[in-house]
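Chemist: this one's sequence-less:
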């Protein structure tokens, strides 16, 4: 009887909706259209008068909303909200503050007084000091990087902190997971964090053996409801490992077979990572722990790391060398764009040359202006971007900037068109540079959580970066202005449309 009543009600509802659509369809359509337009106007007014993001980003979002009235509005609702408007729980703020306060105090116990002048400027911007006493090793491509990571993981005695934007359940992913399980069985603490969006294909069944062995596992900003889907556009793009508070890794490589050039899409996956021994590990550890207590979101989440035993266990790196390093991390919830601003300070310090490698070259207005001005000032500016992309919009968006950079005097290079360059590198005057997770694009500058290692007076790492750049230039094609003029109208249209969307990519 109950099912019969439900069926009758459903039939009556269908008939009622059909009648309304038949008799009042025009009114309903007009009303819906007016409401959608009003909603679009309300969003546009909010963007113009109250939103503090850049003008190009505002224009891009307004264009999306009015070109795609219904779809555009919902895309903005869930992906376009200004991250500065997000409200955090008290514990997320308080526990992170405990971590940063403790580590910044520990930094001062290391040699920071004689830091290079540029690092002092960046420290004013970011409140993160450069520290001396490090041993740094630049790692080129997957084979060298994963070999170094695996060797160091095997040496772990106390703890392993591991965080990746992408972690694949393939051969290298399984090998590292099983190694972590072995270390857990030896009594080593393992904390494993991954980005919920970047690792959307990483199933619980893959992580279950790790959890059963005793690892603590956190997914960064998982999307559990439609309402918090707005965080989907604000991802944690960092890749880092800290071992016993003494050895660290960060850079461009995620965990996956493509980073060993073992997939059919590209002949070579060109990438760069860096291994760190020494006091700079403090900031690498800080970045991980701040994200960790943010996801734990509970009282006293930081206490075990910063009490007397915790400081000795997690925050006591030893001096390993004589090289300076400054690790700058930041994200969309910060008041200032610390990673981007530090990169621009590095570029503006150039006296002879600025060499950049980035898989996605989609700069915001300020970054583009700085790079063009430096180039027009007679500095040798060179930029390597992929000759073949892994994502159409980003690839065409990058190509849209080639002409304006050539006109400014920049040498633009396309990496070999059967391979992909994923390294995030900057080398200035052949003496100082940066390597890390941030691309030279709007997403890394404004939307992602990123991390960069700034290098000063580091003979080994800088020399290796110089050698790698020279090899990459040889493997790349130098663009000429004639190449751009000969592009078809269809290609130019794709690039211009991608460029229009670049502020929200």
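Modeler: Alright, I've got the coordinates. What you see is a predicted model; the values in this text were computed from it and never measured.
Chemist: from here on, contacts and neighbour counts on C-alpha atoms
Modeler: Fine.
Chemist: Against residue 346, how distant is the residue nearest to residue 311 when sequence neighbours are not counted?
Modeler: In space, residue 311 comes closest to residue 305 once its chain neighbours are excluded; the distance is 6.1 Å by C-alpha to C-alpha, 6 or more residues apart in numbering. In this structure, residue 305 lies at 33 Å from residue 346, with C-alpha to C-alpha, to the nearest Å as the measure.
Chemist: for residue 90, same thing?
Modeler: From residue 90 across to residue 346, the span is 35 Å (C-alpha to C-alpha).
Chemist: Could you list which residues are in contact with the residue nearest to residue 311?
Modeler: 99, 311, 313-315 (C-alpha atoms under 8 Å, 6 or more residues apart in numbering).
Chemist: just residue 80 next, same as before
Modeler: Contacts were defined as C-alpha under 8 Å, 6+ apart; by that measure residue 80 touches 61, 230, 233, 504.
Chemist: neighbours around the first one, how many?
Modeler: So that's residue 61. 24 (other C-alpha atoms under 10 Å).
Chemist: next, the one to line up against it:
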């Protein structure tokens, strides 16, 4: 039978197959030029060559290294927005701190985050859910002009309903309320919940959805920030989302160990700038906010450092590596997830080898199985080099805290994993105030007393199937 006698549908199928492979080749070129790691590049090229019809849509959802189209407010062409940003940068510079050359982590943080260390701040450490929600709901009740809230997860349980009621009450009292939530993290939010907020006058926007088709395809990027700003006078950021488990009400986890911050002073305006940028991305609108600031006698020096996939480099990864490289006595890190890449792992190893007390506190129980399994696969790269791993046994550990020697502490939303390094929008407060550092040191010392130090045998003497599962989970680290 000659080729000319083939059914036209056959030719259509052949043409479609050829088109997929041509399109796949174009994606291979994109992956070759843009994928950040050699392992990721090889994996995507192999998939795009062998099964382009499956790999191409997955590449659009999971393979992009940058959040295409994200309009960074600091670079925006919107005149109103640009004037606000430029004005606030000038204002923050009036309260900025001159950094000596030896303050390398401080200089790196401000260079990567784009916002300066400011003086005149007052910071309160909020330990666990009860303290955090008491302060947050009290601040919301005090609001006179406006409230800005941005959470990765908002649930419709008891705490979530109380949160909704608090926003509705303020909105009906004439306070402007801007509510931003991550579309993936808060995917269980019901239309009824949001409808009741909107009916009361709350402006609700989902981060990651809406008018940009390209952004909807980039499902792997998340806004992991937890921010609240009230009247431009006080702000909150840290590890807690809005849900009952953060009060220890979920029997799967028991008590929930987390840390949040309550900020006053010039740092509030920096937090507000981060919210403004995210809000503008979500809806192309500039909210009506107040930009006056005040200082407080505590005079605590703080920098608000936003990081994320719109940055020109992997900012959070570089900051963690620099923290390890610049540490001289101790480097204490707490994170629910421990999936470092090779660069961060090398920096941690070298710090431990030169005598730094490198401790990493992790949960003993899992909330995300793959990430929990992945952490075991790093035991052999950590413990033999002197990196000490601890498992928190008194409930679930979720706080994201960093302590460098006796000179810097950081509290925020970023974890020690690929998501926070490359895929999530995060925000962290770096603090060089000695009173604050001692407070964080005492807090973490208490936490370590509730931990068990990990032994290498807890991985090497496990069953073959468990070790294989851990290594397989580690391979999926880029999409966990």
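Modeler: Okay, I see it. Predicted model, so just to flag it, every value in this text is computed and none were measured.
Chemist: Could you report the TM-score for this superposition?
Modeler: After superposition, the two chains reach a TM-score (TM-score structural alignment, normalised by the length of structure 2) of 0.89; 471 aligned residues with a C-alpha RMSD of 2.9 Å.
Chemist: picking that back up, show me which of residue 90 and residue 346 of structure 1 is the more surrounded one.
Modeler: For residue 90 of structure 1 versus residue 346, neighbours defined as other C-alpha under 10 Å are more numerous around residue 346 (22 against 11).
Chemist: A helix includes the more buried one, no?
Modeler: Yes. Remark: residue 346 of structure 1 belongs to a helix, assigned using DSSP: H, G, I helix; E, B strand; the rest coil.
Chemist: Map it across to structure 2 for me.
Modeler: Across the two structures, residue 346 of structure 1 finds its equivalent in residue 323 of structure 2, going by TM-score structural alignment.
Chemist: Same question for residue 438 of structure 1.
Modeler: Checking TM-score structural alignment: residue 438 of structure 1 goes with residue 414.
Chemist: hmm, back to that, can you add secondary structure and give the contacts of residue 305 of structure 1 back as a markdown table?
Modeler: What follows is those, written out as a markdown table (three-state DSSP):
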| residue | secondary structure |
| --- | --- |
| 99 | helix |
| 311 | helix |
| 313 | helix |
| 314 | helix |
| 315 | coil |
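Chemist: What remains of those residues if I keep only buried residues?
Modeler: Judged by neighbour count, with 16 or more other C-alpha atoms under 10 Å as the criterion, the buried members of the contacts of residue 305 of structure 1 are 99, 311, 313-315.
Chemist: Which element, helix or strand, includes residue 7 of structure 1?
Modeler: Assigned by DSSP states H and E, residue 7 of structure 1 falls within helix 2-49.
Chemist: so after that helix, what's the next helix or strand?
Modeler: Under the assignment DSSP H and E, the closest C-terminal helix or strand after helix 2-49 of structure 1 is helix 55-67.
Chemist: Enumerate residues external to that next one that contact any of its residues.
Modeler: Contact with helix 55-67 of structure 1 is made by 40, 43-44, 47-48, 71-73, 76, 80, 364-365, 500-501, 503-504, as judged by C-alpha under 8 Å, 6+ apart.
Chemist: Mean per-residue distance, that helix versus structure 2.
Modeler: With mean C-alpha distance after the TM-score superposition for structure 1, helix 55-67 of structure 1 departs from structure 2 by a mean of 4.4 Å once superposed.
Chemist: Buried residues, that helix. List them.
Modeler: In helix 55-67 of structure 1, residues buried by neighbour count (16+ other C-alpha under 10 Å) are 56-66.
Chemist: returning to what we had before: which two among the contacts of helix 55-67 of structure 1 are spaced furthest apart?
Modeler: In the contacts of helix 55-67 of structure 1, two members sit farther apart than any others by C-alpha to C-alpha. They are 71 and 365, at 26.9 Å.
Chemist: how close does the aligned partner of residue 470 of structure 2 in structure 1 get to residue 152 of structure 1?
Modeler: In structure 1, the residue paired with residue 470 of structure 2 is residue 495, using TM-score structural alignment. With distances taken as C-alpha to C-alpha, residue 495 of structure 1 is found 43 Å from residue 152 of structure 1.
Chemist: More neighbours: those two, which one.
Modeler: Here residue 495 of structure 1 and residue 152 are compared on neighbour count by other C-alpha under 10 Å; more neighbours surround residue 495, at 22 against 17.
Chemist: show me the contacts for the more buried one.
Modeler: Counting by C-alpha under 8 Å, 6+ apart, residue 495 of structure 1 has contacts 396-400.
Chemist: how far off helix 55-67 does the strand or helix carrying it point, in degrees?
Modeler: Element membership for residue 495 of structure 1, per DSSP H and E: helix 489-501. Angle between the axes of helix 489-501 of structure 1 and helix 55-67 is 110 degrees (criterion: axes from the mean of the first three to the mean of the last three C-alpha atoms, to 10 degrees).
Chemist: what about helix 489-501 of structure 1, how far off from structure 2?
Modeler: Once the two models are superposed, helix 489-501 of structure 1 sits on average 1.4 Å from its counterpart in structure 2 (mean C-alpha distance after the TM-score superposition for structure 1).
Chemist: Tell me which residues of that helix come out buried.
Modeler: Of all the residues in helix 489-501 of structure 1, those buried under the rule 16+ other C-alpha under 10 Å are 492, 494-496, 498-501.
Chemist: Counterpart of residue 171 of structure 1 over in structure 2?
Modeler: In the superposition onto structure 2, residue 171 of structure 1 corresponds to residue 158 when matched by TM-score structural alignment.
Chemist: now swap in residue 271 of structure 1 and tell me
Modeler: Per TM-score structural alignment, residue 271 of structure 1 is aligned with residue 258.
Chemist: which residues does its match contact?
Modeler: Contacts were defined as C-alpha under 8 Å, 6+ apart; by that measure residue 258 of structure 2 touches 127-129, 239-240, 246, 397-400.
Chemist: for the stretch 151-300 of structure 1, what spans make up the helices?
Modeler: Applying DSSP state H, counting those that start in this stretch to the stretch 151-300 of structure 1 gives helices spanning 171-185, 204-212, 281-296.
Chemist: For structure 2, which strand extends over the most residues?
Modeler: Here the longest strand in structure 2 is taken by residue count, with DSSP state E as the criterion, and it is strand 118-127.
Chemist: Give me the residues contacting it.
Modeler: With C-alpha under 8 Å, 6+ apart as the test, strand 118-127 of structure 2 has contacts from 92-93, 95-97, 132, 257-267, 294-303, 436.
Chemist: hmm, back to that, most surrounded residue in the contacts of residue 258 of structure 2?
Modeler: Per-residue neighbour counts (other C-alpha under 10 Å) across those peak at residue 240, which has 30 neighbours.
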